[in-house]
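**Q** How does the following fold in three dimensions:
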Amino acid sequence: MTDSVDRHVAVWSRELSWLDPVKEAIFMRLWILSRHTAQTRKDILDEGGLANRQFKILLRLRGLGEPYTTSPSHLADLVGLTRGALSARLAPLEEAGLIERTPGTDDRRRVHVRLTAAGHEAFERQSGAEQHDENALLSVLDEEERGTLADLLRKLVIAVESRDLPVRDTGCA
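**A** Alright, predicted model coming up:
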């Protein structure tokens, strides 16, 4: 069984004597899977009428647990934005009824951002669609293979995280 990566590695192994074909195959396959997943996520979000940056805010609010509310400054920190940039991203979500900004009960000068029932539903719909696609992709692996793959990828992530290398926020909780 061969794939496009096998053909790519065969070409570049001839051209580059120093190329490690196994390493090249691993990183090309990771790149293809990453590209596939990112495009599928974008398509699913587009179908649901959300941009990735909007979904990321819903994701962070949902991940806080009940009552799915926090201060704008804390939310800005969670999504890696300035307070001004966050405010601009919250406006369309508020207009769509997916979040609401409410004054604090103790201090009316404070504002809280809360996931609404519609926002919760939009998050569930998007997450469910992603789950369906991810299950379809992994369906070619049996349970043991999935576990092995998860364990091997964990080792790589731990290596990256322990070296304190910069890793872009993927929006994953």
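**Q** Could you use CA atoms for every contact and neighbour count after this?
**A** Fine.
**Q** What's the local residue count around the closest residue to Arg41 other than its chain neighbours?
**A** Leaving out its chain neighbours, the residue that sits closest to Arg41 by C-alpha to C-alpha, 6 or more residues apart in numbering is Glu130, at 6.5 Å. Here the number of neighbours of Glu130 (other C-alpha atoms under 10 Å) works out to 19.
**Q** Lys23: neighbour count?
**A** Neighbour number of Lys23 under other C-alpha under 10 Å is 11.
**Q** Give the next helix or strand downstream of the one helix or strand it maps to.
**A** Using DSSP states H and E, Lys23 falls within helix 21-48. Downstream of helix 21-48, the first helix or strand assigned by DSSP H and E is helix 52-63.
**Q** And this one, please, so the two structures can be compared:
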Amino acid sequence: MVEENSAGDSVDRHVAVWAKELAWMDPVKEAIFFRLAILARHAGRTRRDALDSDGLKHWQYKVLLMLRRLGPPYETSPSRLAEMLGLTRGALSARLAAVEEAGLIVRTHETGDRRRVRVRLTDAGHAVFEQHAAAEEAGELVLLAALTPAERRTLADLLRKLVLSVESP
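**A** Next up is the predicted model:
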């Protein structure tokens, strides 16, 4: 399983132990899923560290992310935002108050109909989003630095194939 001239990693040691204990276990499958789990934990930790350094909570970042992803003018109705975040309108309203207080969004009323509210990303919200996204990008690039550009493309293509297989009906 370990390539020639390779010292191996913690997964190779894990697989070696379990291959002896579980004769039916597919060692290649085990290595793939164990490595994916390690990388997912690492990516999550990198994201949390970036958020902590920004003083931003994950749910606050998600609000900024969803508004930014809409494109200019980076605004929507609270009901659409709640749907995008998988929240009830009540849960969203409580969250928006804190994000608005931080100056990252504003809630405005539509002209002519005070009942219709719009949620819009502010310049400060743009800046905070950009800062966090850049920190996250840097952390991910550090991890991918172990791969050549061709290896990155191959990995992306193989992962797409797996994702398509679980997203297909």
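**Q** Just the TM-score for the two chains, thanks.
**A** The TM-score (TM-score structural alignment, normalised by the length of the second structure) is 0.95; 163 aligned residues with a C-alpha RMSD of 0.7 Å.
**Q** What is the aligned counterpart of the residue nearest to Arg41 of the first structure in the second structure?
**A** Mapped onto the second structure by TM-score structural alignment, Glu130 of the first structure lines up with Glu136.
**Q** Next, work out how far apart the equivalent of Ala23 of the second structure over in the first structure and Val5 of the first structure are.
**A** With TM-score structural alignment as the criterion, Ala23 of the second structure lines up with Ser17 in the first structure. According to C-alpha to C-alpha, to the nearest Å, Ser17 of the first structure and Val5 of the first structure sit 17 Å apart.
**Q** Show me which of these two is the more surrounded one.
**A** Each of Ser17 of the first structure and Val5 has its neighbours counted (other C-alpha under 10 Å); Val5 has more, 17 against 9.
**Q** before we move on, what SS does the match of Ala23 of the second structure have?
**A** Under the three-state scheme (DSSP: H, G, I helix; E, B strand; the rest coil), the conformation of Ser17 of the first structure reads as coil.
**Q** for it, what are its contacts?
**A** For Ser17 of the first structure, the contact set (C-alpha atoms under 8 Å, 6 or more residues apart in numbering) is empty.
**Q** what's the answer for Trp24 of the second structure, then?
**A** Counted by C-alpha under 8 Å, 6+ apart, Trp24 of the second structure has zero contacts.
**Q** Could you rerun that using 10 Å?
**A** Trp18 (C-alpha atoms under 10 Å, 6 or more residues apart in numbering).
**Q** Repeat that for Thr102 of the first structure.
**A** Thr102 of the first structure touches 69, 71, 108-114, counting by C-alpha under 10 Å, 6+ apart.
**Q** again, 7 Å this time
**A** Counting by C-alpha atoms under 7 Å, 6 or more residues apart in numbering, Thr102 of the first structure makes contact with 111-113.
**Q** Figure out the helix or strand that the alignment partner in the second structure of it lives in.
**A** Residue pairing (TM-score structural alignment): Thr102 of the first structure is matched to Thr108 of the second structure. Using DSSP H and E, Thr108 of the second structure falls within strand 105-110.
**Q** what stretch of the second structure lies opposite stretch 141-159 of the first structure in the alignment?
**A** The aligned range for stretch 141-159 of the first structure is 147-165, by TM-score structural alignment.
**Q** Do me a favour and get the end-to-end distance for stretch 21-28 of the second structure?
**A** First residue to last in stretch 21-28 of the second structure (C-alpha to C-alpha) measures 15 Å.
**Q** Longest strand in the second structure, by number of residues?
**A** The longest strand of the second structure (DSSP state E) is strand 113-121.
**Q** Just give me how far that one sits from the chain centre.
**A** With C-alpha atoms, centre = their mean, to the nearest Å as the basis, strand 113-121 of the second structure stands 28 Å off its chain's centre.
**Q** any idea of the angle the following helix or strand past it forms with strand 113-121?
**A** Counting by DSSP H and E, the element after strand 113-121 of the second structure in chain order, helix or strand, is helix 123-144. For helix 123-144 of the second structure against strand 113-121, the angle by axes from the mean of the first three to the mean of the last three C-alpha atoms, to 10 degrees is 40 degrees.
**Q** just the angle between helix 123-144 of the second structure and strand 105-110, please?
**A** 140 degrees.
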